[in-house]
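J.: 3D model of this:
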Amino acid sequence: MLYTLITPFTINEEIKKSRFIVNAAPINSAEQAVDFIAHVSDINATHNCWAWKLSHQYRFSDDGEPTSTAGRPILAAIEGQSCDNVVIVVTRYFGGIKLGTGGLMRAYGGSASHCLQQAPLTAIILRQSYRVSCLYNEWPILENKLKDIQAIIEEQTFDAEGISLFIAITDDKFQELNKFIANLTRGREQLFIKPQQ
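T.: Modelled structure (predicted):
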């Protein structure tokens, strides 16, 4: 199971007189990650190293530290803590003692891991979006079923015929709901996967 942060979270660590400030946040898009990085990075710091992961997409930056000593260890920390939809920025203020390649990797990866270990996390529930329609007299029955299976109503529109919905459900509820809709509408309706935009 994968997890993400409930809210943004920050910790501070000191490693051999260098100060590391770790800012982490949940994200739903690459744009959110970029905005968060810009928001928490300190131009007066020695380095603002970061990584983010969003399903199969990921990016990282060493921001002037030796190659693969900062961004990649931060990304490894995200994956190592079974997290996704997360961005982490580790801001370093140099304290005068060089850490060496191994020391940098441990400092950046370790501080990112410590942040995620202390942050309030929640499980990521994967859902698929579907389109379905029903008549007005069928809606109260369908609405109750959607509540029972914890479906998320993403969008609904009303017209002369009835109601059209976009809903999101977990994969294990698909067969049950599709059969329910077929019975309710006497075979007139079924779930259709929402087209990608």
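
J.: make it CA atoms for all contacts and neighbour counts henceforth
T.: Fine.

J.: where's residue 91 relative to residue 63, distance?
T.: 10 Å (CA to CA, to the nearest Å).

J.: hey, what's in contact with both of these two?
T.: Shared contacts of residue 91 and residue 63 (CA atoms under 8 Å, 6 or more residues apart in numbering): 47, 48, 49.

J.: can you get me a residue count around the first one?
T.: Looking back up the chat, that one is residue 47. Residue 47: 21 surrounding residues under other CA atoms under 10 Å.

J.: so who does it touch?
T.: Residue 47 sits next to 62, 63, 64, 65, 91, 92, 93 when contact means CA under 8 Å, 6+ apart.

J.: top helix in this structure by residue count?
T.: For the chain, the longest helix by residue count, based on DSSP state H, is helix 100-118.

J.: for that helix, packing partners?
T.: Judged by 3 or more CA pairs under 8 Å, 6 or more residues apart in numbering; DSSP states H and E, helix 100-118 is in contact with strand 9-15, strand 18-26, helix 71-80, strand 86-93.

J.: packing partners for the helix or strand that it is followed by?
T.: Next in sequence after helix 100-118, counting helices and strands by DSSP states H and E, comes strand 121-123. Strand 121-123 sits against strand 3-5, with contacts defined as 3+ CA pairs under 8 Å, 6+ apart.

J.: and for comparison, fold this next one:
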Amino acid sequence: MSGRGFFTLKNAAEHQIEVKGSLFLAYGARADTPEQGLAFLKTVLARHPDASHLCWAYRIDDQYRFSDGGEPGGTAGQPILRAIEGQGLDHVVVGVIRYFGGTKLGAGGLVRAYGGAAAEALRTAERQEELPRTEIMVEVPFEHMGSLYRLLDSLGVDERKETYTEQGLRVTFSLLESAVERFRGDLRDATRGQFSLVEP
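T.: Below you'll find the predicted structure:
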């Protein structure tokens, strides 16, 4: 994750409503990649293998996708996506299971049921803010590798890509934008100015 900040779900969300005998069960979760979103939907379906429909949507940065899951076009997936957007969330997937109760709801009824179940699950869920991050590439001579590792550990940088060059070590990682200047100053002190830092 890099770039702008956003709000997402801290924990999984659930909500159920009943409309004219049909049961709608909404499940939401954080998803940082489309693959994570689709994997979550598989777990939802595994919990309800006898469900009439699984309709869903996800939004991850500029990527979004939705499915009406066999319901009439535009009556389920899009309302779920609108619920995600309406709650101001990102990096979120929502799946809504329907158990058909015998009474047809019509297009408007389906839109309200799917969108309403999703919106309520998200509205009542605990959220967390992801602050803006930036990708950084740092190169240090071999003699300062230990200093760089200690600095990265102190900042809680767990995910990083490391490559060795003829001159030393190159590390690429993501850092909170608000911490970049402090990192630059601390790195300057730790290496006596012997480093190069690139922000894309």
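
J.: would you pull the TM-score for this pair?
T.: Once superposed, the chains reach a TM-score of 0.81 (TM-score structural alignment, normalised by the length of the first structure), with 192 aligned residues with a CA RMSD of 2.9 Å.

J.: that older thread, so which of the contacts of residue 47 of the first structure hold up in the second structure?
T.: Retained in the second structure by both residues aligned by TM-score structural alignment, their matches' CA atoms under 8 Å are the following of the contacts of residue 47 of the first structure: 63, 64, 65, 91, 92, 93.

J.: for those residues, which one is nearest residue 27 of the first structure?
T.: Closest to residue 27 of the first structure out of those is residue 91 (18.9 Å), distances taken as CA to CA.

J.: find the residue closest to the aligned residue in the second structure for the closest one in space, skipping its chain neighbours.
T.: With TM-score structural alignment as the criterion, residue 91 of the first structure lines up with residue 97 in the second structure. Distance criterion CA to CA, 6 or more residues apart in numbering; nearest residue to residue 97 of the second structure, sequence neighbours excluded, is residue 54 at 4.6 Å.

J.: now do the SS call for the one you found.
T.: Put simply, residue 54 of the second structure is strand when judged by DSSP: H, G, I helix; E, B strand; the rest coil.

J.: count of neighbours near it?
T.: Residues near residue 54 of the second structure, counting by other CA under 10 Å: 26.

J.: surely it meets residue 45?
T.: Yes - using CA atoms under 8 Å, residue 54 of the second structure makes contact with residue 45 at a distance of 7.0 Å.

J.: so for these two, which residues contact both of them?
T.: With CA under 8 Å, 6+ apart, residue 54 of the second structure and residue 45 have common neighbours residue 97.

J.: contacts only, for the residue nearest the centre of the first structure.
T.: The first structure has residue 85 as the residue nearest its centroid, 2.2 Å off, counting by CA atoms, centre = their mean. When contacts are counted by CA under 8 Å, 6+ apart, residue 85 of the first structure touches 4, 26, 27, 28, 52, 53, 54, 55.

J.: with adjacent residues omitted, what lies nearest to it?
T.: residue 54 (4.4 Å).

J.: now residue 79 of the second structure
T.: For residue 79 of the second structure, ignoring the flanking residues on the chain, the nearest one in space by CA to CA, 6+ apart is residue 115 at 4.6 Å.

J.: what lines up with the one you found in the first structure?
T.: Taking TM-score structural alignment, residue 115 of the second structure has residue 109 as its aligned residue in the first structure.

J.: show me what the residue nearest to residue 85 of the first structure lines up with in the second structure.
T.: Applying TM-score structural alignment, one finds that residue 54 of the first structure aligns to residue 60 in the second structure.

J.: out of the contacts of residue 47 of the first structure, which are buried?
T.: 62, 65, 91, 92, 93 (16 or more other CA atoms under 10 Å).

J.: closest one to residue 71 of the first structure out of those, please.
T.: residue 62 (4.8 Å).

J.: how near is the closest one to residue 7 of the first structure?
T.: As judged by CA to CA, residue 62 of the first structure and residue 7 of the first structure stand 25 Å apart.

J.: and residue 118 of the first structure, how far from residue 164 of the first structure?
T.: According to CA to CA, residue 118 of the first structure and residue 164 of the first structure sit 43 Å apart.

J.: compare these two (neighbour count), which wins?
T.: residue 164 (16 against 11).

J.: for the spatially closest residue to the more buried one that is not a sequence neighbour, give me its contacts.
T.: Nearest residue to residue 164 of the first structure in three dimensions, chain neighbours excluded: residue 133, at 4.3 Å (CA to CA, 6+ apart). For residue 133 of the first structure, the contacting residues are 162, 163, 164, 165, 189, by CA under 8 Å, 6+ apart.

J.: now the fourth one: how far from residue 109 of the first structure?
T.: Just to be clear, that refers to residue 165 of the first structure. 44 Å.

J.: cool, the first one as well?
T.: As defined by CA to CA, residue 162 of the first structure lies at a distance of 54 Å from residue 109 of the first structure.

J.: looking at those two, which has the bigger crowd around it?
T.: Legend: neighbour count by other CA under 10 Å for residue 162 of the first structure and residue 109, higher for residue 109 (23 against 14).

J.: how far away is that one from residue 72 of the first structure?
T.: 8 Å.

J.: for residue 59 of the first structure, same thing?
T.: From residue 59 of the first structure to residue 72 of the first structure the distance is 9 Å (CA to CA).

J.: more neighbours, the two?
T.: Per other CA under 10 Å, whichever of residue 59 of the first structure and residue 72 has more neighbours is residue 72, with 21 against 15.
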